[in-house]
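Colleague: Provided below are the primary sequence and the corresponding predicted coordinates.
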Amino acid sequence: MPRRIGVGASYYRGPMRVATWNVNSVKQRIPRLLPWLDERRPDVVCLQETKLSDDAFHEVLGADLAERGYEIAHAGQGQWNGVALLSRVGLDDVRVGFDGMPGYPTPETLEARAVSAVCGGLRIHSLYVPNGRSPDSDHYTYKLEWLAALAKAVADPSTTLLCGDMNIAPADADLFDPEAFAGHTHVTPPERAALAEFAALGMRDVVRDRWPDDRVFSYWDYRAGMFHKDLGMRIDLILAGESAAGRVEAAWIDRKARKGSKPSDHAPVIVDLDEAPDGNIGPVVPPPSNPAKPGGAKVKLPQTPD
């Protein structure tokens, strides 16, 4: 993999490994994050749910990341939200949020959900899309407004990567059981229509493009058995514009990072541009060893009313 070429090295146009990972509290995940960086050696990393202020993020991770050659852009909010970009191939024109981004609970109350920069010649966004909570809530309306504003803010889709926890499963194939999610957020037609607006801009869901018929999940609830039975959903995405999508050599979910002690409930999504150091090894690495059979015992979501 290419090494960082110095501060402001956005002129770099070589092979890149780009990853996105909702770490669900980066301070708790440091014992997992740093070895993962050493093993997978991504050139650009998008993190979500860091749950730290900017100062705290730099205090707990700045030295370790600098030692590994990463420049940092972080937008923090203390105990909530928080997104970061780490890059060894340049970090230019950093932007916190995006034009027209709405806030919550008022339009002026902007949450730490988006940061972008030019890395290796591409505008890369680290995004933590609002959850939506329930379809009848004002947070759901906020989610749809947030996504609509993001679609309008994408200035040059061709050279853009949208990476992060989108909190939307694009299709029923991205759920372990569509019936279990009926009536919940993440799967409603308005949410999926909002996500489809990026496809209308020419942006490609590169993991699904590469593995159109495979069972691919990126998130598994912490409840016992959900991960080992592969009862998950795919809500962590990398959407790539035309010039980037045409360079994809591998696209996969790093399921190994979800295993073991004190993991995040999300796994990283990894995309290799121009070269695939590990080969075309997807879609989920390693594959689940004990997946539940389709049509087996029904699993009730925690938020489902009795």
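Modeller: Great, that's in hand. Residues are numbered from 1 along each chain as shown.
Colleague: Could you use CA atoms for every contact and neighbour count after this?
Modeller: OK.
Colleague: ok, Ala114 - how many residues close by?
Modeller: As a burial measure, Ala114 scores 27 neighbours (other CA atoms under 10 Å).
Colleague: ok, now the one 5 residues further on?
Modeller: Using other CA under 10 Å, Cys119 has 29 other residues around it.
Colleague: Next: the one 4 residues further on.
Modeller: Here the number of neighbours of Arg123 (other CA under 10 Å) works out to 24.
Colleague: my guess is it meets Thr160, correct?
Modeller: Yes: Arg123 is within contact range of Thr160, at 4.8 Å (criterion: CA atoms under 8 Å).
Colleague: Quick check: Ile270 vs Trp252, distance?
Modeller: Separation of Ile270 from Trp252 (CA to CA, to the nearest Å): 5 Å.
Colleague: any idea whether Val271 is helix, strand or coil?
Modeller: strand (DSSP: H, G, I helix; E, B strand; the rest coil).
Colleague: who touches it in this structure?
Modeller: Taking CA atoms under 8 Å, 6 or more residues apart in numbering, we find Val271 in contact with Arg17, Val18, Ala19, Val206, Val207, Ile238, Val248, Glu249, Ala250, Ala251, Trp252.
Colleague: need the residues you listed in a markdown table with secondary structure and distance to Lys27, can you?
Modeller: Converted to a markdown table, those look like this (DSSP: H, G, I helix; E, B strand; the rest coil; distance: CA to CA, whole Å):
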| residue | secondary structure | distance to Lys27 |
| --- | --- | --- |
| Arg17 | strand | 24 |
| Val18 | strand | 22 |
| Ala19 | strand | 19 |
| Val206 | helix | 30 |
| Val207 | helix | 28 |
| Ile238 | strand | 24 |
| Val248 | strand | 31 |
| Glu249 | strand | 32 |
| Ala250 | strand | 29 |
| Ala251 | strand | 27 |
| Trp252 | strand | 25 |
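Colleague: And here is the other one:
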Amino acid sequence: MSLIGEPEWAPPGVDPAQPSVARVHDALLGGMENFAADRSVARKLKDAVPEVVDLVWCNRAFIGRVVDFLIRETGVRQIIDLGSGLPTVENTHEVAQFADPRSRVVYVDIDPMVEPHARAILSNNPNAAAITADARDVAAVLGHPTLTRMIDLSQPTALLVIGLLHLFPDRDDPHGLVRRYMSALPSGSYLAASNMLASPSPKAQALETMLQATMGTGYFRDRPSIVAYFDGLVLVEPGVVHFPEWHPDERLPGPLAPWEELLLGGVARKP
């Protein structure tokens, strides 16, 4: 984002020397909305787990299939995307509005770079918006004037919490956070959630160690803990599974690659 030797420009409130999850993710996807500090973290992650780029694209593909399912199969026409990150390819609103142009999407992210970049992309789209907010502050998110203008919280709503919950330590009570959001949504709403899966796999341990060393975050959890995000809800088949196993576009060719086993998630309906 700058010429060699020149300081990198950053919008007000953004410290380019401090890497952010959203910008590191953008760097891994080959985006341009990141700084040297973010690219340095991305390189370290790739050195630790070379397949991490495949992993983030697998995450994007999962989101796309989930959103397409929600719009085409459930009747839901409004989505709140928590921890959405910087705009990239096959964004949630693009997938949703391809299935039904009436679909409304609100992106939520704590990184102050997300909202202005999303606003530029969404300037001619009356059914999509972005807000800057901490997903852990449920009242601030659901009470934000942009969200309440876009989303009718009395109607079924899909909440996407994909690629976010593993950023929260247990002391932040991620399970309670999910419950608070879902308790605020009406019957017929949906939750799509995921978490990095704890395992003895060297890939899992290397990635978790590097995330915590470079970003100060990254909390892998076991399967029962991930399934517990959906307590009180009705899981959509095939339940909580590895991303490639959830409504694959094509028949799975064989066993999952080790890095594909790091991602676990699912979709469920509020009865």
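Modeller: All right, it came through fine. Please read all numbers here as calculations on a predicted model, not as lab measurements.
Colleague: Tell me how they score on TM after superposing.
Modeller: Taking TM-score structural alignment, normalised by the length of structure 2 as the basis, the two superposed chains have a TM-score of 0.41; 168 aligned residues with a CA RMSD of 5.1 Å.
Colleague: ok so, going back, any chance of the contacts of Val271 of structure 1 in CSV, plus distance to Asp138 of structure 1 and neighbour count?
Modeller: Shown next, in CSV, are the contacts of Val271 of structure 1 (distance: CA to CA, whole Å; neighbours: other CA atoms under 10 Å):
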residue, distance to Asp138 of structure 1, neighbour count
Arg17, 37, 24
Val18, 34, 24
Ala19, 31, 28
Val206, 31, 23
Val207, 31, 23
Ile238, 27, 29
Val248, 38, 21
Glu249, 41, 19
Ala250, 38, 23
Ala251, 35, 29
Trp252, 34, 24
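Colleague: In JSON lines: these, plus distance to Leu85 of structure 1.
Modeller: Output for those, formatted as JSON lines (distance: CA to CA, whole Å):
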{"residue": "Arg17", "distance to Leu85 of structure 1": "13"}
{"residue": "Val18", "distance to Leu85 of structure 1": "10"}
{"residue": "Ala19", "distance to Leu85 of structure 1": "10"}
{"residue": "Val206", "distance to Leu85 of structure 1": "20"}
{"residue": "Val207", "distance to Leu85 of structure 1": "20"}
{"residue": "Ile238", "distance to Leu85 of structure 1": "14"}
{"residue": "Val248", "distance to Leu85 of structure 1": "20"}
{"residue": "Glu249", "distance to Leu85 of structure 1": "22"}
{"residue": "Ala250", "distance to Leu85 of structure 1": "21"}
{"residue": "Ala251", "distance to Leu85 of structure 1": "19"}
{"residue": "Trp252", "distance to Leu85 of structure 1": "19"}
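Colleague: ok, so of these, who is nearest Gln48 of structure 1?
Modeller: Ala19 (11.4 Å; CA to CA).
Colleague: any idea how far the closest one lies from Ile124 of structure 1?
Modeller: 11 Å.
Colleague: biggest helix in structure 2 by residues?
Modeller: Counting residues, the longest helix found in structure 2 (DSSP state H) is helix 52-69.
Colleague: in that helix, what's buried?
Modeller: By neighbour count on 16 or more other CA atoms under 10 Å, the buried set for helix 52-69 of structure 2 is 52-53, 55-56, 58-69.
Colleague: Which secondary structure elements does that helix sit against?
Modeller: Helices and strands touching helix 52-69 of structure 2, as assessed by 3 or more CA pairs under 8 Å, 6 or more residues apart in numbering; DSSP states H and E, comprise helix 21-28, helix 36-48, helix 92-99.
Colleague: next SSE after that helix?
Modeller: Using DSSP states H and E, the next helix or strand after helix 52-69 of structure 2 towards the C-terminus is strand 78-82.
Colleague: what is the orientation angle of that next one with helix 92-99?
Modeller: 160 degrees (axes from the mean of the first three to the mean of the last three CA atoms, to 10 degrees).
Colleague: Just give the number of residues close to Leu150 of structure 1.
Modeller: 24.
Colleague: what do you get for Ala120 of structure 2?
Modeller: Ala120 of structure 2: 10 surrounding residues under other CA under 10 Å.
Colleague: most tightly surrounded among the helices and strands packed on helix 52-69 of structure 2?
Modeller: Most buried of the helices and strands packed on helix 52-69 of structure 2, by mean neighbour count (mean count of other CA atoms under 10 Å): helix 21-28, with a mean of 23.
Colleague: between that one and helix 52-69, how many degrees?
Modeller: Interaxial angle of helix 21-28 of structure 2 relative to helix 52-69 (the same axes, to 10 degrees): 110 degrees.
Colleague: hmm, back to that, just name the closest of the buried residues of helix 52-69 of structure 2 to Lys203 of structure 2, please.
Modeller: Val52 (9.6 Å).
Colleague: from memory the closest one sits against Ala42, does it?
Modeller: No: using CA under 8 Å, Val52 of structure 2 makes no contact with Ala42, being 9.0 Å away.
Colleague: who touches both of those two?
Modeller: In contact with both Val52 of structure 2 and Ala42: Leu28, using CA under 8 Å, 6+ apart.
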